[in-house]
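> from the sequence below, what's the structure:
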Amino acid sequence: MSEITPQGVPEIVAVIGGGTMGAGIVQQFLMAGARVVLVEATVEAAEAGRGRVVAGLDKARERGKIDLEPALYLARMDAVTDTAAIPAEAGIVIEAVPEKPELKIAVLTAAEAAVGEETVLASNTSSLSVTELAAALKRPHRFLGTHFFNPVPASKLVEIVTVPETDPAVLESVRGWVGALGKTEIVVRDAPGFATSRLGVMLGLEAIRMVEEGVASPADIDTAMELGYRHPMGPLKLTDLVGLDVRLAIAEYLATELGDRFTPPELLRRKVAEGRLGRKSGEGFHIWDEGDKA
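Below you'll find the predicted structure:
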């Protein structure tokens, strides 16, 4: 596709996981001109991931974010069901599977076996220990965390998480690629919750406790932070967007690592148990229209 050439990003990128985050990362690299291989566990999941990318590109076209037809970008995307199909010459492989350490380690080690020694491996984890993931790899010096934010195409931040083994040259390459995607990076050393999840989850948990105690309604708490502190989205609306089940899992992990201040409120546990998971289920702390569901 001569009309589209890589603009400061690797020519070939692989993303493992085609959910909301993975599909957003795929879309971002396609828009920057890369050829992208999306890896999923099944044919059905791969097609669902492709569908999310298609929907994202269509929306980008409607909003004037891309000038060419989405089909031209999609022609540079392959959806496969085996990490062995990742080209050995891929510049970076980004893992974007659910926040389960054993799953992430499995896909990262499989990816490492499929690619060349110069390929960078990255995890899109929002809270898990990057150091523990690195320990499972043969080339930890070519590994780091790349924490993208939801929705990926609209979010400006990428949190890069390093471990002591991370090669400085790898870090600089990734910083350059993030900039080429039109985003701003921050660099943090590996610690529970990094910088963003640690602060964001704490604010969200306190907002949930305020609802639990009857201090104010979810809508008023969100409005307070949006208008009073200029947050683009209130903490409860953001919790709905992220998913209450995801927030609960991260809070439980942080409570284990950092102490009781991250203990999840009973209200959060109850909503998750009832299936009120936020936008993706239609209800969390707010009611979401059918068209808003992920």
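> going forward, measure contacts between C-alpha atoms and count neighbours the same way
OK.
> who's in contact with stretch 43-62?
Under the contact criterion Cα atoms under 8 Å, 6 or more residues apart in numbering, stretch 43-62 has outside partners 17-20, 22-24, 26-27, 38-40, 66-70, 74, 79-81.
> show me which of those residues are buried.
For these, a neighbour count by 16 or more other Cα atoms under 10 Å gives the buried set as 17-20, 22-24, 26-27, 38-40, 66, 70, 74, 79-81.
> take those and keep only those in helices.
The helices, defined by DSSP state H, take in 20, 22-24, 26-27, 70, 74 from the buried ones among the contacts of stretch 43-62.
> put together TSV for those, with distance to E11 on each row.
Putting these into TSV (distance: Cα to Cα, whole Å) gives the following:
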residue	distance to E11
T20	23
G22	18
A23	18
G24	18
V26	13
Q27	14
P70	18
L74	15
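> and this one, please, so the two structures can be compared:
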Amino acid sequence: MSATLSPALPETVAVIGGGTMGAGIVQQFLACGSSAVLVEATEEAARAGRERVAAGLARARELGKLAVEPADCLERLVTVLDAAQIPAAAGLVVEAVPERADLKAAVLAAAERAVGQGAVLATNTSSLSVSELAAVLSRPGRFLGMHFFNPVPASKLVEIVRAPETDPEVVEAARGWARALGKTEVVVRDAPGFATSRLGVALGLEAIRMVEEEVASPADIDTAMELGYRHPMGPLRLTDLVGLDVRLAIAEYLAAELGERFEPPQLLRRMVAEGRLGRKSGQGFHTWDEE
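Here you go, the predicted structure:
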């Protein structure tokens, strides 16, 4: 393995997208010693992304999970407004923009043009084809999926998705980086929904059907899975946390790729149309006003 692909974290990492997931990824790399470049489309979005990172670092410090002062981490964070401004020295670029293949492809192609030949590009997609995204790149062997989970600092998992084009040494480097971030990695072949989204969405959709059929209340369905199967969070509460609109989009994609067993229930479609999106709107299968 070349020095560029050391299992030690890259000195400089770029993250495209400063929403909840992107900010969490930035926070984790900063906490583990890397410098980070956060790419956002506007000054306002960049400022909001930086504030999310700062708030996350402050919470981690309060909980005793950050050994250094948040200000020391933030000194290693810069924001830019275009993927073309990512420094050539960045060893890893993680794309964390919304689940639109065209948008992801565009920012990944721009990032590839900005960085050096040895850099690795990764997508945080939870369901889209890594191989199809690789098709827009001139160096597809340096590209793979690194699917982080929300909230990134607390989650223990990184799902590494290898496309047929991905070089084996890139997969091994990503495994080392996941461990250096304090995570456990799983490696899966590029397939619709990978391992986590495919199973998680299947469970979540069936739970929604149970609500639709009045089998049990959302609270009781979640409690059944938490206590009966030791799930840390029930499938409906998790759907609220992910966002009903996000879960609907993934379900529609999986239904198109894998068949009608992933067809979204009408209840899910209706709740999204009504703006009941879960935690981010304050109301989903649960009420989040006080959380």
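> what's the closest of the ones in helices among the buried ones among the contacts of stretch 43-62 of the first structure to D240 of the first structure?
The shortest approach to D240 of the first structure among these belongs to T20, at 14.0 Å (Cα to Cα).
> so A71 of the first structure versus F29 of the first structure, what's the distance?
15 Å (Cα to Cα, to the nearest Å).
> again, but for R139 of the first structure
Distance from R139 of the first structure to F29 of the first structure, by Cα to Cα: 24 Å.
> the closest residue to A67 of the second structure other than its chain neighbours is in what secondary structure piece?
Nearest non-adjacent residue to A67 of the second structure, counting by Cα to Cα, 6 or more residues apart in numbering: R61, 7.2 Å away. For R61 of the second structure, the element it lies in under DSSP states H and E is helix 43-62.
> report the buried residues of that helix.
Neighbour-count burial for helix 43-62 of the second structure flags 45-46, 48-50, 52-54, 56-58, 60 (criterion: 16+ other Cα under 10 Å).
> cool, stretch 98-118 of the first structure as well?
Neighbour counts over stretch 98-118 of the first structure (16+ other Cα under 10 Å) mark 99, 104-105, 107-109, 111-112, 114-115 as buried.
> do stretch 134-144 of the second structure as well
Buried-residue list, stretch 134-144 of the second structure, by 16+ other Cα under 10 Å: 134, 137, 139-144.
> want to throw those residues into CSV with distance to M233 of the second structure?
As requested, these are exported to CSV (distance: Cα to Cα, whole Å):
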residue, distance to M233 of the second structure
A134, 34
L137, 38
R139, 39
P140, 36
G141, 36
R142, 35
F143, 32
L144, 28
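> just checking, E99 of the second structure touches T125?
Yes - when contacts are counted by Cα atoms under 8 Å, E99 of the second structure is listed as touching T125 (6.6 Å).
> how much space separates the spatially closest residue to G182 of the second structure that is not a sequence neighbour from E185 of the second structure?
Of all residues not flanking G182 of the second structure in the chain, K156 sits nearest, at 7.3 Å (Cα to Cα, 6+ apart). The gap separating K156 of the second structure from E185 of the second structure is 8 Å, by Cα to Cα.
> okay, the two: which has more neighbours?
Remark: of K156 of the second structure and E185, E185 carries more neighbours, 20 against 17, as counted by other Cα atoms under 10 Å.
> in contact with the more buried one, which residues?
157-160, 175, 178-179.
> please redo it, this time with the cut-off set to 7 Å
157-160, 175, 178 (Cα atoms under 7 Å, 6 or more residues apart in numbering).
> L277 of the second structure now?
Residues counted as contacts of L277 of the second structure (Cα under 7 Å, 6+ apart) are 240, 243-245, 283-284.
> and the gap between it and T42 of the second structure?
L277 of the second structure is 25 Å from T42 of the second structure, by Cα to Cα.
> same check, this time on E185 of the second structure
Computed as Cα to Cα, the E185 of the second structure to T42 of the second structure distance reads 33 Å.
> before we move on, what about V15 of the second structure?
V15 of the second structure is 15 Å from T42 of the second structure, where distance means Cα to Cα.
> what sits against A224 of the first structure?
Applying Cα under 7 Å, 6+ apart to A224 of the first structure gives no contacts.
> brain fart, T42 of the first structure
Residues near T42 of the first structure by Cα under 7 Å, 6+ apart: T81.
> now V201 of the first structure
Residues in contact with V201 of the first structure, defined by Cα under 7 Å, 6+ apart, are A251.
> now it: which helix or strand?
Per DSSP H and E, V201 of the first structure falls inside helix 196-212.
> ok, how many other residues are close to E291 of the second structure?
Neighbour count of E291 of the second structure, defined by other Cα under 10 Å: 6.
> from R50 of the first structure, how far out is A71 of the first structure?
Distance from A71 of the first structure to R50 of the first structure, by Cα to Cα: 12 Å.
> now swap in M210 of the first structure and tell me
Plainly put, M210 of the first structure is 40 Å away from R50 of the first structure if you go by Cα to Cα.
> same question, R63 of the first structure
20 Å.
> cool, and V9 of the first structure?
Relative to R50 of the first structure, V9 of the first structure is positioned 21 Å away (Cα to Cα).
> contact partners of the strand or helix carrying L267 of the second structure?
Assessed by DSSP H and E, L267 of the second structure sits inside helix 266-273. Helix 266-273 of the second structure is contacted by residues 212, 244-245, 248 when judged by Cα under 7 Å, 6+ apart.
> kindly recompute the last result at 6 Å.
Residues from elsewhere that reach helix 266-273 of the second structure (Cα atoms under 6 Å, 6 or more residues apart in numbering): D245.
> check stretch 65-83 of the first structure too.
By Cα under 6 Å, 6+ apart, stretch 65-83 of the first structure touches 30, 35-42, 46, 57, 111.
> that'll do, ta.
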